[in-house]
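[1] Predicted structure and sequence below. I'll ask about it afterward.
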Amino acid sequence: MNTAEAFLVAMTVVFALPYLVWRLADIDAWAPLVVVQILAGIALGPGVLGQWWPDLHAVVFTPPVIQALNGVAWWAVMLFVFIAGIELDLGAAWRHRRETGTTAALALGVPLLAGGVAACGGLMTSGWIGPAALPWQFVVGVGMACAVTALPILVLFLERLSLLREPMGQRILRYASLDDILIWAVMALILMDWQRMGHQAAFLLGFGLLAWAMRVLMRCVAEQDRWYLAPVWLAVCALAADWAGLHYMVGAFLAGAVLDADLFDRAAMDTLRHHVLMLLMPVFFLSTGLRTHWSVQGADVLIAALVLLVASVGGKLLGVRLAGHVLGWSSAEARLVGWLLQTKALIMIIFANILLDRQVITADAFTALLLMAVGSTMLTVPMAAPLLARLRGRLGSALWT
């Protein structure tokens, strides 16, 4: 096969295989399509397909094909993170700052601490910590990976549970939105290159000035023109952040976060997010799967993933339970919020990709984090749906205040 044919074979498999498994197995109740796509990416990577059928893997996933897939994946994930930044509602978070701040702080801090302890306790060895990482970068990076909430996937789950437009759904989005800001701030700190402080200072100064100008420009043009300007703004910010020694995804998130959601029609933005998820993000999952390795020991990777899953889920549930105690919630309400906020999926995978790119973690640690994210996401709806049904039956309309 030539490169074009191999690329098209890879694209056919990555779109067809997860859909067929998901639809024929009828597993949507506990494994949404996005989870199956992530698992398919792992299965097609060197850790599974590359081990079982190395010749087939080598024929299809040649270096030029991987390079082409990576280009599509980079743009896909930048668009996805950009949309997540736009959808942040910082005004609502400020209006409910005591409740939002308390919940977000504990929902982030406790699993971060639990994940950091897990990193210190068993993972700080040559097989897990990246060659370019300082110990604190590895510990904080793994801890933050355990604390992440996948805001875009949370939106999909809230839609499925008929909570998205309800007051409780909006509350949960506020908590996740504030945590998103803190997560990317910590990521920027982890990636801080002290030898390139001049570049980073120039980026922050230039970004502040350009963000102000872009906000003014967006208000002055018609909405149709805003849709054309948005990808230009995204590309410029991503390029500048990468040049500064941070990461292009940090720039993509900041590019969206400084734009107000009311600049764009909500229905159109929902449609764009859906299309990016359906048409582009599967390529990102495939390229992510191609980075999974099991060179330590397969069992060790699975054990590490389980330890991280316990730290992640347990820490999130405990943190939200503490917040609920402070704010006077019922235990059932705190459990519901905790199970919804613990979903990891895409944002954690993006976070782990950045850590791998910057050699903060190894490919084996990345694989363990990836498996943890899949397990966390698969637990969300099966655990949250019964809790929600009981709360609706017991409290009725009081649940939505």
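    Arrived safely.

[2] CA atoms for contacts and neighbours, from now on please.
    Noted.

[3] List the contacts of stretch 148-165.
    For stretch 148-165, contacts defined as C-alpha atoms under 8 Å, 6 or more residues apart in numbering pick out 84, 108, 169-170, 173, 176-177, 179-180, 183, 340-348, 381, 385.

[4] Now Leu108. Nearest residue, chain neighbours left out?
    On the basis of C-alpha to C-alpha, 6 or more residues apart in numbering, the spatially nearest residue to Leu108 that is not a chain neighbour turns out to be Ala147, at 5.2 Å.

[5] The contacts of stretch 148-165 in helices, which ones?
    84, 108, 169-170, 173, 176-177, 179-180, 183, 340-341, 345-348, 381, 385 (DSSP state H).

[6] Buried among these? Make that a ChimeraX selection.
    Listed next is the ChimeraX selection for buried residues among these, using 16 or more other C-alpha atoms under 10 Å:
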select :84,108,169,170,173,176,177,179,180,183,340,341,345,346,347,348,381,385
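
[7] circling back: the residue nearest to Leu108 reaches Gly109, doesn't it?
    Yes: applying C-alpha atoms under 8 Å as the test, Ala147 and Gly109 come out as touching, 7.3 Å apart.

[8] The two: who's more crowded?
    Legend: neighbour count by other C-alpha atoms under 10 Å for Ala147 and Gly109, higher for Ala147 (32 against 19).

[9] list the contacts for the more buried one?
    With contacts defined as C-alpha under 8 Å, 6+ apart, Ala147 is in contact with Ala107, Leu108, Gly109, Val110, Pro111, Leu112, Gly115, Ser312, Gly315, Lys316, Gln342.

[10] Can you spell out which helices and strands pack onto the one helix or strand Leu379 maps to?
    Here Leu379, judged by DSSP states H and E, is contained in helix 363-395. Contact partners of helix 363-395 among helices and strands, from 3 or more C-alpha pairs under 8 Å, 6 or more residues apart in numbering; DSSP states H and E: helix 33-43, helix 298-327, helix 331-341, helix 345-357.

[11] in the stretch 51-200 of the chain, which spans are helices?
    54-60, 63-86, 90-95, 97-118, 135-147, 151-160, 167-191, 197-220 (DSSP state H, counting those that start in this stretch).

[12] which stretch among those helices comes nearest Met281?
    Relative to Met281, the nearest member of the helices of the stretch 51-200 of the chain by C-alpha to C-alpha is helix 63-86, separated by 5.7 Å.

[13] A further structure is provided below for comparison with the first:
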Amino acid sequence: MGIVERYLIALAIIFTVPWALWRFGRTDRWAPLVVVQILAGIVLGPGLLGRWFPEQHAFVLTPDVMQALSGLAWWAVMLFVMIAGIELDLRQAWRRRLESGVTAGLALGVPLLLGSAAAIPLVLTPGWMGAQALPWQFVLGVGMSCAVTALPILLLLMDKLELTRHPLGQRILRYASLDDLAIWAVLALIVMDWERVGRQAGFMLAFGVVTWAFRRLMVRASETDRWCLLPIWLAVCAFGADWAGLHFMVGAFLAGAVLDAEWFDQRRMDLLRSHVLLVLMPVFFLSTGLRTSWDTGGWDVAGAAALLLVASVVGKLAGVHAAGRLLGWGPGEASVIGWLLQTKALIMIVFANVLLDRHIITGATFTALLLMAVGSTMLTIPIVEPRLARLLGRATRSGHAAVDRNDLAGDVAGAVGGEKVH
């Protein structure tokens, strides 16, 4: 059988298995399709399916097939990261900068500290830190993985909760946007090639100049031309970042972050994100699953994943509750916000893939982080739903509805900065 036939068989498996499990298992409440796709990628990897059915695994997923799938996965995740960059709206956060800065800082900083502390035993144990990593890179990378909020998955879950257009939902998106920006800044620091600092400085200087020219071009272009220019811009930015010693994912994020969302029809952008998730990202999830490793020992990996999950959830909730006390939030708000912000999945998986590419973490650490991200995301909806219902009921009973039925936040910005929260 030729490579084309094997490639098509692999694609059929990639798209069929997760969908069947999601649809017939009715997992949507606790495991959205994207989470099932990630889990399916792990199962289809060499550590599980490859061990149980080695001949069949090797027959379909040959090196040539994997190379073809990897190219598709790279493009899929670059598109996804660029869209996340485009949708990053820092203007709302700037308008409410005191509230947003305090909350985002604590929501990121506390789990970062706890996650970094949890990484220290792994540094001291062989088999967890990558061959080319310095201890600070490993500790910071694992700590940031625990602190990440997956903005695209957060949007997906808030849609299920009918919270996206709600004032509370808009607040959560502001906090997540600031954390998302910090995540990519830390990633750029971790993967920076200190032997090629001059090349990286040259890239950033050139990127600034080219971005200025490209933005002027986009302002003058029609909307149709803007959509056509988008993949060209993505490829150029990703190439430049990778050439400079940064990772192409950093370039993909920068490509989107410097563009204005208003230049594109929001409905079409939502459709593009949905189509990328539906048609392309499952291939990335499979390639992610193929990178998992159980060589260190299944129980050791599971134990590390549990430790990181505790650090991630406890840190996020502690940070958000501290922000709530400082800013005078109402009862129950910090719990709902904290559980939503601890959602991981996609962005953390992209982050961990970059760390694995640069040999900062090993396959065992990558697998533990992947399990932590999946567990974190699966906890969100079942825990948030009853808390959100109580919060909505409490706000209605206390008379908030007479002023603004949806204003669960009260007037935080009015209290701290003289501006009403909408």
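    Perfect, thanks for sending it. Note that this is a predicted model, so its numbers are computed, not measured.

[14] Please report the TM-score between the two superposed chains.
    The TM-score (TM-score structural alignment, normalised by the length of the first structure) is 0.99; 401 aligned residues with a C-alpha RMSD of 0.9 Å.

[15] quick one: which of the contacts of Ala147 of the first structure is most hemmed in?
    Counting neighbours by other C-alpha under 10 Å, the top entry in the contacts of Ala147 of the first structure is Lys316, with 32 neighbours.

[16] Touching, that residue and Val110? I think so.
    Yes: assessed by C-alpha under 8 Å, Lys316 of the first structure is found in contact with Val110 at 6.6 Å.

[17] if we can go back for a sec, winner for burial among the helices of the stretch 51-200 of the first structure?
    By mean neighbour count, with neighbours taken as mean count of other C-alpha atoms under 10 Å, helix 135-147 ranks first of the helices of the stretch 51-200 of the first structure at a mean of 25.

[18] That helix vs the second structure, mean deviation?
    After superposition onto the second structure, helix 135-147 of the first structure sits on average 0.2 Å from its aligned residues (mean C-alpha distance after the TM-score superposition for the first structure).

[19] what's the angle from that helix to helix 298-327?
    Helix 135-147 of the first structure runs at 70 degrees relative to helix 298-327, counting by axes from the mean of the first three to the mean of the last three C-alpha atoms, to 10 degrees.

[20] which bit of the second structure covers helix 135-147 of the first structure?
    Aligned using TM-score structural alignment, helix 135-147 of the first structure spans residues 135-147 in the second structure.

[21] how near is the residue nearest the centre of the first structure to Ala368 of the first structure?
    Nearest to the mean C-alpha position of the first structure, counting by C-alpha atoms, centre = their mean, stands Ile347 at 0.4 Å. The gap separating Ile347 of the first structure from Ala368 of the first structure is 15 Å, by C-alpha to C-alpha, to the nearest Å.

[22] What of Gly245 of the first structure?
    Note on Gly245 of the first structure: its distance to Ala368 of the first structure, by C-alpha to C-alpha, is 26 Å.

[23] do the same with Phe203 of the first structure
    In this structure, Phe203 of the first structure and Ala368 of the first structure are separated by 33 Å, where distance is defined by C-alpha to C-alpha.

[24] Leu263 of the first structure now?
    Counting by C-alpha to C-alpha, the separation of Leu263 of the first structure from Ala368 of the first structure is 39 Å.

[25] More neighbours: which of those two?
    Summary of the neighbour comparison: Leu263 of the first structure and Ala368, criterion other C-alpha under 10 Å, with Ala368 having more neighbours (25 against 15).

[26] which ones are touching the more buried one?
    Contact analysis of Ala368 of the first structure by C-alpha under 8 Å, 6+ apart lists Val301, Leu302, Ala304, Ala305, Leu308.

[27] Please work out how many residues are found near the second one.
    Taking other C-alpha under 10 Å as the neighbour definition, Leu302 of the first structure ends up with a count of 17.

[28] And the last one, by the same measure?
    Residues near Leu308 of the first structure, counting by other C-alpha under 10 Å, number 29.

[29] and what of the fourth one?
    Other residues within reach of Ala305 of the first structure by the criterion other C-alpha under 10 Å amount to 23.

[30] Now for it: which residues touch it?
    Each residue near Ala305 of the first structure by C-alpha under 8 Å, 6+ apart is listed here: Ala368, Leu369, Leu371, Met372.

[31] Just put the residues you listed in CSV and tack on distance to Phe284 of the first structure.
    Written out in CSV, the entries for the contacts of Ala305 of the first structure read as follows (distance: C-alpha to C-alpha, whole Å):
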residue, distance to Phe284 of the first structure
Ala368, 18
Leu369, 16
Leu371, 16
Met372, 18
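
[32] which of these show up in the second structure as well?
    By both residues aligned by TM-score structural alignment, their matches' C-alpha atoms under 8 Å, the contacts of Ala305 of the first structure still in contact after alignment to the second structure are Ala368, Leu369, Leu371, Met372.

[33] Test my guess that the last one contacts Ile303.
    No: taking contact to mean C-alpha under 8 Å, the distance of 10.3 Å between Met372 of the first structure and Ile303 leaves them out of contact.

[34] Which of those two has more residues huddled nearby?
    Neighbour count, other C-alpha under 10 Å: between Met372 of the first structure and Ile303, Met372 has more, with 29 against 13.

[35] Report the separation between the more buried one and Arg291 of the first structure.
    With distances taken as C-alpha to C-alpha, Met372 of the first structure is found 16 Å from Arg291 of the first structure.

[36] same question, Ala6 of the first structure
    From Ala6 of the first structure over to Arg291 of the first structure the distance is 18 Å, taken as C-alpha to C-alpha.
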